[in-house]
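>>> this one's structure only:
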């Protein structure tokens, strides 16, 4: 994808750190299933305990179907995608990691710039959840 006017560099805190995704920002422009406060918390995505590979394949397809997304990495139960707004090129980072012991996929969706995202990241996670449930998430 071409960088837009408001594209910004990829954050260096992405990925897993001691088995966890980076914390949600203090600003209201992101959500995480690992957040401890209600403002940033979003429920993790459901997944059968023995089905990480299948869940990640489905999530990869769902993210690609949402449009304006670029899969940056997808391996070993972790997926990172960048969503770009069409006109100005703002970037949101979406990370998903399988936790087979908990039977869920933890998710984090955060805007790189700005203070408020007007609920866009929460809406995106809920859209992914709805599509995942529509695909069925059994192996």
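Perfect, thanks for sending it. The structure presented is a predicted model; accordingly, all values stated were derived computationally and were not measured.
>>> rest of the way, CA atoms for contacts and neighbours
Fine.
>>> Skipping adjacent residues, who's closest to the residue nearest the centre of the chain in space?
Centroid-nearest residue in the chain, with Cα atoms, centre = their mean: residue 94, separated by 2.8 Å. The shortest distance from residue 94 to any non-neighbouring residue, by Cα to Cα, 6 or more residues apart in numbering, is to residue 109 (4.3 Å).
>>> Against that first model, consider the following:
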């Protein structure tokens, strides 16, 4: 019985040591970056999620539609959302963002990448482990959390300058119609009412 307990203890220690070493190895990697303007595809392992490729059903979730929100505000929302979910920004260039997330126990590092597509008005997300096979759903949960946060914030974000310009032009048109058509009749009616009251 004593030898069995020793073997179990040695096995547990070996597993812990292996996990610690894997955590250290994960610190030396980097995010894959963009490939032909898009986020990289996921590997066969389940420890990755990405919004770019709907045909890859096992690794796919829908991207975020940011609609008419101002692009500068969208970039700011991405930075704030990554920070709020525990990420550390490591790279930002134009509409591409890369951040890392680290587990508390063994220090496993995961890469989160975000790409803004100004053509489709969408925010794409990729979250993946640098090492190992299974992540127990951590990357999918993280991507969904970020997506939900961005969806909420983008609905509250200021709209694009072009839409503001259209609304301002519409207001100016209504003002012109009022000053040319309605205002003269109103002044005439008001002056007529005054004479009648006298």
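That came through fine. What you are looking at is a predicted structure, and each value in this text was computed from that prediction instead of being measured.
>>> TM-score of the superposition?
A TM-score of 0.86 describes the superposed chains when it is computed by TM-score structural alignment, normalised by the length of structure 1; 134 aligned residues with a Cα RMSD of 1.8 Å.
>>> Please pull up the equivalent of the residue nearest to the centre of structure 1 in structure 2.
In structure 2, residue 94 of structure 1 lines up with residue 112, judged by TM-score structural alignment.
>>> now its match, what's its secondary structure?
strand (DSSP: H, G, I helix; E, B strand; the rest coil).
>>> picking up where we left off before, does the residue nearest to residue 94 of structure 1 touch residue 34 like I think?
No. Applying Cα atoms under 8 Å, one finds residue 109 of structure 1 not in contact with residue 34, separated by 11.2 Å.
>>> which part of structure 2 lines up with stretch 25-33 of structure 1?
Using TM-score structural alignment, stretch 25-33 of structure 1 pairs with 43-51 in structure 2.
>>> start to end distance for the matching stretch?
End-to-end distance for stretch 43-51 of structure 2, by Cα to Cα, to the nearest Å: 14 Å.
>>> tell me the strands in structure 1, going along the chain?
30-32, 45-46, 69-75, 78-84, 91-99, 104-111 (DSSP state E).
>>> Can you lay out the ones you listed as a markdown table showing distance to residue 13 of structure 1?
Listed next are those as a markdown table, based on distance: least, Cα to Cα, whole Å:
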| stretch | distance to residue 13 of structure 1 |
| --- | --- |
| strand 30-32 | 14 |
| strand 45-46 | 22 |
| strand 69-75 | 15 |
| strand 78-84 | 12 |
| strand 91-99 | 11 |
| strand 104-111 | 12 |
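>>> just those: most buried one?
Ranked by mean neighbour count, those are led by strand 30-32 with a mean of 29 (mean count of other Cα atoms under 10 Å).
>>> Just the residues contacting that strand, thanks.
23-24, 39-43, 106-111, 117, 121-122 (Cα atoms under 8 Å, 6 or more residues apart in numbering).
>>> for the top helix by length along structure 2, the distance to its chain's centre please.
Looking across structure 2 with DSSP state H, the single longest helix is helix 2-26. Counting by Cα atoms, centre = their mean, to the nearest Å, helix 2-26 of structure 2 is centred 38 Å from the centre of its parent chain.
>>> That helix vs strand 109-117, what angle?
30 degrees (axes from the mean of the first three to the mean of the last three Cα atoms, to 10 degrees).
>>> which outside residues touch helix 2-26 of structure 2?
With Cα under 8 Å, 6+ apart, helix 2-26 of structure 2 has contacts from 106-110, 130-132.
>>> residues near residue 5 of structure 1, how many?
10 (other Cα atoms under 10 Å).
>>> Count residues in the vicinity of the alignment partner in structure 2 of residue 122 of structure 1, would you?
Aligned against structure 2 by TM-score structural alignment, residue 122 of structure 1 finds its counterpart in residue 140. Residue 140 of structure 2 is flanked by 22 other residues according to other Cα under 10 Å.
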